[in-house]
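Asker: okay, sequence plus prediction incoming.
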Amino acid sequence: MSYRSMEWNDDVSQSGLSLPQAQQVIYNFLLDIVKAWPPEDVLDEFRHLFIQHIDSVSSQTLPALHVILFSNDEVEFRNTIKRCCYILVNNWEVARQFDYIQALVNLFDDPLLQRRTLSPTLKRLRHWLSNFVACQDFQDLKLFAARLVGDRTINRPGEWVNRYTSYLLVPQYVNEANPIEQRQAARALSHRLKDQFKFDLAMYTAYSQSAIPPRQSIKNPTALGDSTLRLIKAMVAKRGDFSYRNLSRLFLEQTRNTSYVNFKANLPKYLLYTVNANPIARQIDSHLRAKLKHPLH
């Protein structure tokens, strides 16, 4: 197939598309091909459209991009490119084709985007793409891609961002200004990371206190020491006939009509009920009470 670079010239007037219609043309095209084509070919089409700015297999996508560029609205362009990225990300994440998500991010490192041009179309496109790469939206995309590619080494000890990515993703999926594809992808990954962390922690705590050594080394998925983990385990364990669910109900019943001052006074007792004989628990109790005495708490 031969490709040719295009200027907007008469494309905008001939297309007859409004800005939302032009955006939808590109979204629909990417949705169609990401479900039917090999990821390598999808990446090529994305590169042709946004990076190289040449004809693709669709006769509608490049004129549609010209409509977006000619609208001279960089915010709408950024929303468009972001949603296009997450259309691909969401589908590849579901298919567990994680490496292609990183390959998509890598497309924005193409030296072509820094090349000077006399074309007003290309100049605006490359300038807006450079601004997109420098903004928080692209950093969010990079975080998402890096975490997925690192899925084979999930929750590696000593790497803060790996342990807490599930929480860093929360602002992406609760922000209704983000495209639905981004919110769905971020929510799915966040939940999967949390589930994996819980599983890894359960395996580690089980084998670390077992007399039978595991068949393979199991790493601590947290930054906490074993003594701290044992304390936390004791705090969430049952004590006699009282589970924490029952204790919480009892605590709420006892404090329902009490004053806020008395509520704060009783809160440390409830939180540390199962470990009140532990010296560390006494330190925590003192620290909590000092904080709760502050009028702003």
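Answerer: Structure's in. What do you need? Keep in mind that what you see is a predicted model, and the values were worked out from it rather than measured.
Asker: drop to CA atoms for contacts and neighbour counts, all remaining ones
Answerer: Fine.
Asker: isn't T61 up against F29?
Answerer: Yes: T61 lies in contact with F29 (CA atoms under 8 Å); the separation is 7.5 Å.
Asker: look at those two and report which has more neighbours.
Answerer: In terms of neighbours (other CA atoms under 10 Å), T61 is the more surrounded of T61 and F29; the figures are 22 against 16.
Asker: distance of that one relative to H48?
Answerer: Taking CA to CA, to the nearest Å as the measure, T61 and H48 are separated by 10 Å.
Asker: what are the ranges of the helices in the stretch 51-200 of the chain?
Answerer: All helices of the stretch 51-200 of the chain, identified by DSSP state H, counting those that start in this stretch, fall at 61-70, 74-94, 98-106, 120-134, 136-149, 160-168, 170-174, 180-208.
Asker: ok and the second one relative to helix 61-70, angle-wise?
Answerer: What that stands for is helix 74-94. 140 degrees (axes from the mean of the first three to the mean of the last three CA atoms, to 10 degrees).
Asker: can you check the last one too?
Answerer: Interaxial angle of helix 180-208 relative to helix 61-70 (the same axes, to 10 degrees): 100 degrees.
Asker: quick check, central residue of the protein?
Answerer: L169 (3.4 Å; CA atoms, centre = their mean).
Asker: residues contacting that one?
Answerer: F144, A186, R187, S190 (CA atoms under 8 Å, 6 or more residues apart in numbering).
Asker: among these, who's most crowded?
Answerer: Neighbours here mean other CA under 10 Å. Within the contacts of L169, the largest count is held by A186, at 27 neighbours.
Asker: and L250, which of the helices of the stretch 51-200 of the chain is closest to it?
Answerer: Taking CA to CA as the measure, these were each checked against L250, and helix 180-208 came out nearest at 27.5 Å.
Asker: residue contacts, the closest residue to Q60 other than its chain neighbours?
Answerer: Excluding its sequence neighbours, the residue lying closest to Q60 (CA to CA, 6 or more residues apart in numbering) is V25, at 7.2 Å. Contacts for V25 were tallied using CA under 8 Å, 6+ apart; they are Q60, T61, A64.
Asker: dropping in the other structure now:
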Amino acid sequence: MVKSNLNFTWQELNQEKAILYEYFRQYLSNQSPTEVLDEFRCLFIEGRSKQLNAREALEKIVFSQQGQEKFDYIINHCCHIIINYWSNKPELQEFIPRLIDIFNSVNPQINYYDRRKKRLLKLVCDFKNTEQYLKLTRLVELLSSSQTIDLSNNKNVGDLAKRYFYLYKDLLLGDEHSQEEKKMIREIRKNNQKCFEFQLSQHIIYRARLVQIARARQISQGAGRIIRRVNNPTLLSEKDLKIAIKQYMGKINQEGTIWQSAQKFLTENKFRRSYREYHRDLYRYLINSISPKQEDYQFANKLKQIFNQIKSPSNSPELTDVAMLSTCRQLLKYLVAATYKQPEHYQFIELVKCLGTVQTITLLIKIVLICPQAKPDLEKRFAILFTHYQSYKLTEVPWLVKSLEHLLVAFSIYFGKIDLSIAKII
């Protein structure tokens, strides 16, 4: 056994973890998935390996202070090496969930006499309580072959992570992930977004055809039966989906659609000479066309209070791109959620309650339409909400699920790559 080395240098640690990474890369290319899983379990759970160099490298890591501090990162990266390799081979993807099964089989109550196994058990159990492990399980769920999502009463909000591709970056990735891992998540997001947008467009076309037939008074003659039914890909009711599409694509005031209103605001930016003008006009732009569902809710006053807390990032009175982006980011922070540790999202709950979901999402979309660079911030704010409520039952927070679904539709309309113009007739 390798002796404990509390003076292990960071350079030595990098050398030992590189040995582990390369070992798994080579093992993946030469062995079957079952053998890879067995070797992963043997090495990280039992502390033994067919390869002496790999076992010694792991021992040096777990018996050093620096190695223990970085163990979560190291085992997580080894998992990603395996997942990345299998995810690129359709015939091997079914083995990915079995990697998580190894962690699920770990019994923290076992009392090992072997010092190596005892240390490994503690480190692995600690890893299972990290945000990294949570992201790993989400990724595995995302890569599972099943495309359907069971929405039984016992399901939690966290079980819906696969649906919301706009949350993938914040829910699945961290600074510690490699460029290869980030690229994989981007590809998954791209494919799932494309799939959802196609399903949404097909459903909208289906609904539009039904409307056309009804208008032609042919529905009673059975004409509607020859149209192939396309299910609603959202979790919204048909009524709510229709309301959402009408709001996001239709005219909502004299200035036209939300998109047209945003373009008008952007065009007028060239005539604004100071941040003060921008600050004033942005407030007017946001309150325009927003009508509270509850008549006694003073939305304009509430928003004014938020604007009073927002300042330019510099002392310069000039209007700059940096100042505009900072303002929009601060708005999203106040309107949705603050941080993972302290979400402070009472404002968002109040907005949903008093404005309604569709107008709340409209308010947020109006911000990112005039400042697309702030869209990642909006996604991050919803990832904070999602993470905060991930262990809640779906029936406990229907307002959150509805908001996530509305954002799914709104993003598809404004930032997607499909033509949904036919939706105007449904």
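Answerer: It's in. Every value quoted in this text rests on a predicted model; they were computed, and no experiment measured them.
Asker: returning to what we had before: Throw the contacts of V25 of structure 1 into CSV and include distance to D99 of structure 1, thanks.
Answerer: Listed next are these as CSV, based on distance: CA to CA, whole Å:
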residue, distance to D99 of structure 1
Q60, 29
T61, 26
A64, 29
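Asker: which one of those residues sits closest to E159 of structure 1?
Answerer: The nearest member of the contacts of V25 of structure 1 to E159 of structure 1, counting by CA to CA, is T61 at 41.3 Å.
Asker: look up the closest residue to that closest one, ignoring the ones flanking it.
Answerer: Leaving out its chain neighbours, the residue that sits closest to T61 of structure 1 by CA to CA, 6+ apart is I26, at 5.6 Å.
Asker: wait, that neighbour sits on V67?
Answerer: No: taking CA under 8 Å as the definition, I26 of structure 1 is not a contact partner of V67, at 11.2 Å.
Asker: quick one: what's aligned to N129 of structure 2 in structure 1?
Answerer: Using TM-score structural alignment to pair residues, one finds that N129 of structure 2 aligns to A134 in structure 1.
Asker: run a quick neighbour tally on that match.
Answerer: For A134 of structure 1, the neighbour count with other CA under 10 Å is 11.
Asker: could you do the one 5 residues further on as well?
Answerer: Applying the criterion other CA under 10 Å, we find 14 residues in the vicinity of Q139 of structure 1.
Asker: how far away is it from D44 of structure 1?
Answerer: 22 Å.
Asker: before we move on, what about Q216 of structure 1?
Answerer: The gap separating Q216 of structure 1 from D44 of structure 1 is 42 Å, by CA to CA.
Asker: between the two, who's got more neighbours?
Answerer: In this comparison of Q216 of structure 1 against D44, neighbours counted by other CA under 10 Å, the higher total goes to D44 at 15 against 6.
Asker: is the equivalent of L224 of structure 1 over in structure 2 in a helix, a strand, or coil?
Answerer: L224 of structure 1 maps onto L236 in structure 2 when the alignment is built from TM-score structural alignment. Taken by DSSP: H, G, I helix; E, B strand; the rest coil, the conformation at L236 of structure 2 corresponds to coil.
Asker: tell me, how many residues neighbour L236 of structure 2?
Answerer: For L236 of structure 2, the neighbour count with other CA under 10 Å is 17.
Asker: quick one, what contacts F108 of structure 1?
Answerer: F108 of structure 1 sits next to I51, L129, V133 when contact means CA under 8 Å, 6+ apart.
Asker: run the last query once more with 10 Å
Answerer: With contacts defined as CA atoms under 10 Å, 6 or more residues apart in numbering, the neighbours of F108 of structure 1 are R47, F50, I51, L129, S130, F132, V133, F138.
Asker: what's the local residue count around the last one?
Answerer: Neighbour count for F138 of structure 1, taken as other CA under 10 Å: 19.
Asker: ok, now the second one?
Answerer: A count of neighbours around F50 of structure 1, defined by other CA under 10 Å, yields 19.
Asker: which residue in structure 2 aligns with it?
Answerer: Per TM-score structural alignment, F50 of structure 1 is aligned with F44.
Asker: for I81 of structure 1, same thing?
Answerer: In structure 2, the position corresponding to I81 of structure 1 is occupied by I75, as judged by TM-score structural alignment.
Asker: tally of neighbours for its match?
Answerer: Residues within reach of I75 of structure 2, counting by other CA under 10 Å, total 21.
Asker: might you report the residue contacts of the residue nearest to F299 of structure 2 when sequence neighbours are not counted?
Answerer: With CA to CA, 6+ apart as the criterion, F299 of structure 2 has its nearest non-adjacent residue at 6.8 Å, and that residue is P292. If a contact means CA under 10 Å, 6+ apart, then P292 of structure 2 has Q298, F299, A300, L351, V352, K353, C354, L355, G356, Q359, T360 as its contacts.
Asker: what about the last one, distance to N301 of structure 2?
Answerer: It stands for T360 of structure 2. As defined by CA to CA, T360 of structure 2 lies at a distance of 16 Å from N301 of structure 2.
Asker: more neighbours: those two, which one.
Answerer: Between T360 of structure 2 and N301, counting by other CA under 10 Å, T360 is the more crowded of the two (23 against 11).
Asker: which stretch of structure 1 lines up against whichever strand or helix holds the more buried one?
Answerer: Assigning secondary structure by DSSP states H and E places T360 of structure 2 in helix 357-370. Alignment note (TM-score structural alignment): helix 357-370 of structure 2 is unmatched in structure 1.
Asker: show the subsequent helix or strand relative to that helix.
Answerer: Past helix 357-370 of structure 2, the next helix or strand by DSSP H and E is helix 375-388.
Asker: same for that following helix, what does it pack against?
Answerer: Secondary-structure packing of helix 375-388 of structure 2 (3 or more CA pairs under 10 Å, 6 or more residues apart in numbering; DSSP states H and E): helix 168-172, helix 321-335, helix 357-370, helix 398-415.
Asker: dump the ones you listed into JSON lines; add distance to K242 of structure 2 as well.
Answerer: Rendered in JSON lines, the data for these read as follows (distance: least, CA to CA, whole Å):
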{"stretch": "helix 168-172", "distance to K242 of structure 2": "27"}
{"stretch": "helix 321-335", "distance to K242 of structure 2": "25"}
{"stretch": "helix 357-370", "distance to K242 of structure 2": "11"}
{"stretch": "helix 398-415", "distance to K242 of structure 2": "11"}
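Asker: which of those sits closest to D377 of structure 2?
Answerer: helix 321-335 (6.5 Å).
Asker: return the set of buried residues in that closest one.
Answerer: Of the residues in helix 321-335 of structure 2, those buried under the neighbour-count criterion (16 or more other CA atoms under 10 Å) are 323-335.
Asker: after it, next one along is what?
Answerer: In the C-terminal direction, the helix or strand that comes right after helix 321-335 of structure 2 (DSSP H and E) is helix 346-355.
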